[in-house]
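Fold the following, please.
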Amino acid sequence: MAKATVTAVIVSKGLESMLRDCTVALSDAIAVVDSRVEVRVVVVDNGSEQPYEIERLPGVNQVIRLDDGRSFSAASNLAARSEPSDLILLLNNDVFLHSDALVEMLDLISSPSVGVVGARLVFPDRTIQHCGVVMTPRGPHHDYRLMRTETVSRAPRFVPAVTGAAMLIRSELFRRLGGLSEEYNFGSEDIDFCLRARQEGFRIACAQAVDSVHLEGQTPGRISLDGPARLVFSQQWEGRYSVDGE
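Presented below is the predicted three-dimensional model:
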């Protein structure tokens, strides 16, 4: 039986040392599932002052250089469409996957009802950064954020949404939805995608078996873009989602 194919997409600007650590961790995770999937790693150099050299990025198959720099959505869409595959893995440059992280993610997405799978992410101090996004009257919220990881269940969860910092997506679904919405610059495009996937009848899962590290907000200027993105999300989705669970 032929292996499933995965296009792993990392959008990055500068911060080459951190990106290298990200790709090393990704390579280790890929090695664990090598018998199951064939993974092609694509880095989008999103306007770095010093262009990346592929030889300095372990495990990377292609670097796409964007001199002008684009939104996270636009850059991710470009890379995801550059290489036909069965699955797309979106990964932030400040996420360092646990070597077993892809095992449960692949298990979960093998269910025909599941369209998107996220990963359990922790800060370096072992508190939860992400283990699923829930919807509240005030908007999306990272469930269990800042709780000690050892206090939160390891059972996989079905949730309204997951973060795009580490997100595995069925390529057919990605194409059907037209990729990430480019109405967003940086932020909330991941939640928007998950809600649209649910409208198509797919479930959103979060793998919980292991902890991967997410530094969060490392790209210069990234945090300042959250407010405008939340405004776009509110305009798109206010009153259109449930606040009582999956």
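
Going by C-alpha atoms from here, please, whenever you check contacts or count neighbours.
Fine.

list the helices and strands the longest strand belonging to the chain packs on?
In the chain, with assignment by DSSP state E, the single longest strand is strand 203-214. Secondary structure elements in contact with strand 203-214, counted by 3 or more C-alpha pairs under 8 Å, 6 or more residues apart in numbering; DSSP states H and E, are strand 95-96, helix 101-109, strand 114-122, strand 157-158, helix 189-199.

now the longest one against strand 203-214, angle please.
Using axes from the mean of the first three to the mean of the last three C-alpha atoms, to 10 degrees, one finds that helix 189-199 and strand 203-214 are set 160 degrees apart in direction.

thought residue 70 was touching residue 48?
No: using C-alpha atoms under 8 Å as the test, residue 70 is too far from residue 48 to be in contact (11.4 Å).

re the thing from before, can you add distance to residue 65 and give the helices and strands packed on strand 203-214 back as JSON lines?
As requested, these are exported to JSON lines (distance: least, C-alpha to C-alpha, whole Å):
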{"stretch": "strand 95-96", "distance to residue 65": "21"}
{"stretch": "helix 101-109", "distance to residue 65": "27"}
{"stretch": "strand 114-122", "distance to residue 65": "27"}
{"stretch": "strand 157-158", "distance to residue 65": "36"}
{"stretch": "helix 189-199", "distance to residue 65": "22"}
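
so which of those comes closest to residue 140?
helix 189-199 (7.8 Å; C-alpha to C-alpha).

Show me what the closest one is packed up against.
strand 114-122, strand 203-214.

Not counting that helix itself, show me its contacts.
With C-alpha atoms under 8 Å, 6 or more residues apart in numbering as the contact definition, helix 189-199 has outside contacts at 73, 115-116, 140, 160-164, 173, 177, 179-182, 203-204, 229, 233, 241.

Could you do stretch 43-51 as well?
9-14, 52, 60, 62-70, 75-76, 79.

repeat that for 7 Å
Outside of stretch 43-51, the residues that reach it under the criterion C-alpha atoms under 7 Å, 6 or more residues apart in numbering are 9-14, 52, 62-70, 75, 79.

cool, and stretch 107-118?
Residues from elsewhere that reach stretch 107-118 (C-alpha under 7 Å, 6+ apart): 105, 162-163, 166-170, 173, 197, 202-207.

Of those residues, which is the nearest to residue 121?
Distance ranking of those against residue 121, using C-alpha to C-alpha, places residue 166 first at 8.5 Å.

Hmm, residue 88 and that closest one touching each other?
No: with contacts counted by C-alpha atoms under 7 Å, residue 166 stays clear of residue 88, the gap being 10.4 Å.

hey, where'd the strands end up in this protein?
According to DSSP E, the chain carries its strands in the segments 4-12, 37-45, 62-65, 87-91, 95-96, 114-122, 128-130, 133-136, 139-142, 157-158, 166-170, 203-214.

run this one through as well so I can compare:
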Amino acid sequence: MNTPGLTSVVVVLADSGPFTRECVDHALASDVPVEVIVVDNGSTDCVPESLDRAYAGDDRVRVVYNRANLGFGPAVNRGAAQARGERLLILNPDCLVEPDTIARMSAHIDVHTGIVGAVVCDNEGHPDPASRRRDPLLARALRTKLGLAGDAGIDIQGPIPSGAEEVEIVSGAIMLIPRQVFDRLAGFDETYFLHCEDMDLCRRARDAGYRVVLSGDVRVLHGKGGSSRHRPVFVSRHKHRSMYLWFRRHDPSARNPFVRWAVWLGIWSHFLLKIPGQLMRKPR
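Model (predicted):
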């Protein structure tokens, strides 16, 4: 049974590094009631165990051990299954929220709202274009890749408004979702192991009649994934697989078998071409 007024913060780990402790501390400092559910995908860096010890006396924090890397979406779903809040905040372990972040994002929720995102920024305060995007349909993706997009590409041009803006996609680094909406959508699609599951959830929310909203007045520091830096080829492989999966499920052009084959070939060729550079940059 959901607890009125409570927000359940779900944080997924996969060798995400010590920055996670700061992420949890910031979430617990929220000026609204929260619980934090940390879901570990088989980390070997001992961070989940250290969090378990550090918050042993705080019943607002729970650590869930999967003992294997199930993928991001499946891990969120398992955390959500244990959540008691009427709202879920999906939060990357390298994101830092401010005390009023959840309250300000919640202010944009009404009966028609399915997902609320925030403006994720790098260490210098520059907004990530992925904070708000359009569906990566094939025509849009090609125009963006060729530099011909303008206002018809994936990225949304122009300044970010200071209030709510209805968009097609918000970043999965931070998503606030009413529990009843999450349950109606059956959570994240678990066939996505990593990447694009946020785009899929936003698309399915819109298809179900809900609005996806960017909270343009909320900025969140995003440190850009420690897990990705340690396993770049692994992450890239799943990212490219998820890109094709999203295309097959949501892009009308995928109905054409020739186009479908060409997109498959293009995606996996791009993956292979990136491997040498990723191996050279891989941390030792």
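
re earlier: from the contacts of stretch 43-51 of structure 1, list just the buried residues.
9-14, 52, 62-65, 69-70, 75, 79 (16 or more other C-alpha atoms under 10 Å).

Next, the buried residues of the longest helix anywhere in structure 1.
Secondary structure assigned by DSSP state H gives helix 16-32 as the longest helix of structure 1. Along helix 16-32 of structure 1, the positions that meet the burial threshold by neighbour count (16+ other C-alpha under 10 Å) are 16, 18-31.

what does whichever helix or strand residue 277 of structure 2 is part of correspond to over in structure 1?
Using DSSP states H and E, the secondary-structure element containing residue 277 of structure 2 is helix 257-281. Helix 257-281 of structure 2 falls opposite no residue of structure 1 when the two are matched by TM-score structural alignment.

go on, stretch 198-209 of structure 2?
The aligned range for stretch 198-209 of structure 2 in structure 1 is 190-201, by TM-score structural alignment.

and the gap between the residue nearest the centre of structure 2 and residue 3 of structure 2?
What sits nearest the mean C-alpha location of structure 2, by C-alpha atoms, centre = their mean, is residue 172, with 1.8 Å. Separation of residue 172 of structure 2 from residue 3 of structure 2 (C-alpha to C-alpha, to the nearest Å) stands at 24 Å.

and if you look at residue 9 of structure 2?
According to C-alpha to C-alpha, residue 9 of structure 2 stands 13 Å off from residue 3 of structure 2.

Have a look at the two and say which one is more surrounded.
Neighbours were tallied for residue 9 of structure 2 and for residue 3 using other C-alpha atoms under 10 Å; the higher tally belongs to residue 9 (28 against 13).

quick one: contacts for the more buried one?
In this structure, residue 9 of structure 2 makes contact with 34, 35, 36, 37, 88, 89, 90, 91, judged by C-alpha under 7 Å, 6+ apart.

ok, of those residues, which one's closest to residue 233 of structure 2?
Nearest to residue 233 of structure 2 out of the contacts of residue 9 of structure 2 is residue 91 (C-alpha to C-alpha; 23.5 Å).

now the longest helix of structure 1 and strand 37-45, what's the angle there?
With the same axes, to 10 degrees as the criterion, the two stretches helix 16-32 of structure 1 and strand 37-45 enclose an angle of 170 degrees.

to the chain's geometric centre, what's the distance from helix 16-32 of structure 1?
Mean C-alpha position of helix 16-32 of structure 1 versus that of the full chain (C-alpha atoms, centre = their mean, to the nearest Å) differs by 15 Å.

what's near enough to touch residue 185 of structure 1?
The neighbours of residue 185 of structure 1, taking C-alpha under 7 Å, 6+ apart as the test, are 71, 72, 73, 229.

Just to check, the third one is in contact with residue 182?
In this case it means residue 73 of structure 1. Yes: counting by C-alpha under 7 Å, residue 182 is a contact partner of residue 73 of structure 1 at 5.4 Å.

Who has more neighbours out of the two?
Each of residue 73 of structure 1 and residue 182 had its neighbours counted (other C-alpha under 10 Å), and the higher figure belongs to residue 73 (21 against 17).

Now for the contacts of stretch 107-118 of structure 1: which two are most distant?
Across those, the two members that end up farthest from each other (C-alpha to C-alpha) are 173 and 207, 19.2 Å apart.

Pick out whichever of these two has more residues nearby.
Just comparing residue 173 of structure 1 and residue 207: by other C-alpha under 10 Å the higher neighbour count belongs to residue 207, 27 against 17.

Give the aligned equivalent of residue 175 of structure 1 in structure 2.
Taking TM-score structural alignment as the alignment basis, one finds that residue 175 of structure 1 is matched in structure 2 by residue 183.

roughly how far apart are its match and residue 87 of structure 2?
Counting by C-alpha to C-alpha - residue 183 of structure 2 and residue 87 of structure 2 are separated by 11 Å.

These two: which is more packed in?
Using other C-alpha under 10 Å as the criterion, residue 183 of structure 2 and residue 87 rank with residue 87 on top: 26 against 14.

Grab the nearest non-local neighbour of the more buried one.
Closest residue to residue 87 of structure 2 apart from its sequence neighbours, by C-alpha to C-alpha, 6 or more residues apart in numbering: residue 178 at 4.4 Å.

residues near the one you found, how many?
Taking other C-alpha under 10 Å as the neighbour definition, residue 178 of structure 2 ends up with a count of 21.

which residues touch it?
86, 87, 88, 114.

List the contacts of the third one.
Yep, that's residue 88 of structure 2 we're talking about. The contact partners of residue 88 of structure 2, by C-alpha under 7 Å, 6+ apart, come to 7, 8, 9, 176, 177, 178, 179.

please redo it, this time with the cut-off set to 10 Å
With contact taken as C-alpha atoms under 10 Å, 6 or more residues apart in numbering, residue 88 of structure 2 is in contact with 6-10, 34-36, 76, 79-80, 115, 175-182.

Buried subset of those as a PyMOL selection?
For selection in PyMOL, the members of the contacts of residue 88 of structure 2 meeting the burial criterion (16+ other C-alpha under 10 Å) are listed in this command:
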select buried, resi 6+7+8+9+10+34+35+36+76+79+80+115+175+176+177+178+179+181+182
